[in-house]
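# A predicted structure for the sequence below; I have some questions about it.
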Amino acid sequence: MARYYVNKNSQANGDHEVHKTGCNFMPMAENRIYLGDYSSCSPAVREAKKTYSRSNGCYFCSNACHTS
């Protein structure tokens, strides 16, 4: 299980990236929302989409859920 967070700030394309603990690209504490502990990125992205419909997995730490 890993802790997942969504970035409150969107990327240039409008996506809010989902990161897991330990990612080098984790947003600052004040710029992220805790999503929960999950065994993969898929349920974390689903949870993030409840707040930000344009959520996407981080290319580096949640690549299986990253769409270009």
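In hand now; what should we look at?
# can we go C-alpha only for contacts and neighbour counts from here?
Fine.
# and the gap between residue 62 and residue 38?
As judged by C-alpha to C-alpha, to the nearest Å, residue 62 and residue 38 stand 12 Å apart.
# another structure for you, compare them:
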Amino acid sequence: MAQYYVNQNQQTGGEHEVHVEGCKFMPFEKNLLDLGGHKDCASALQEAKNTYDNVNGCNTCCPDCHTS
């Protein structure tokens, strides 16, 4: 299982971006909320939606979950 995080800071479009550990676009550690280990980005996004209404996968590390 991979470790996922969500950026607590909104992107310019208002969404909170989900990243997998090791992503080259990982936000500063102080801005991350640990989502735990997940088998895929879809599961991590569901977890992030427990905290934030508007979430999206990072285009680089979670392209299967990137919608905008």
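Now that the structure is in, tell me what you want to look at. All values reported here derive from a predicted model rather than from experimental measurement.
# fetch the TM-score of the aligned pair.
The pair, once superposed, lands on a TM-score of 0.97 when counted by TM-score structural alignment, normalised by the length of structure 1; 68 aligned residues with a C-alpha RMSD of 0.5 Å.
# coming back round to it: look at residue 62 and residue 38 of structure 1 and report which has more neighbours.
residue 62 (21 against 14; other C-alpha atoms under 10 Å).
# what ranges do the helices span in structure 2?
For structure 2, the helices defined by DSSP state H occupy 41-48.
# just give the nearest non-adjacent residue to residue 34 of structure 2, would you?
Distance criterion C-alpha to C-alpha, 6 or more residues apart in numbering; nearest residue to residue 34 of structure 2, sequence neighbours excluded, is residue 5 at 4.7 Å.
# ok, the one you found touching residue 21?
Yes. Here residue 5 of structure 2 reaches residue 21: they are 7.2 Å apart, a contact under C-alpha atoms under 8 Å.
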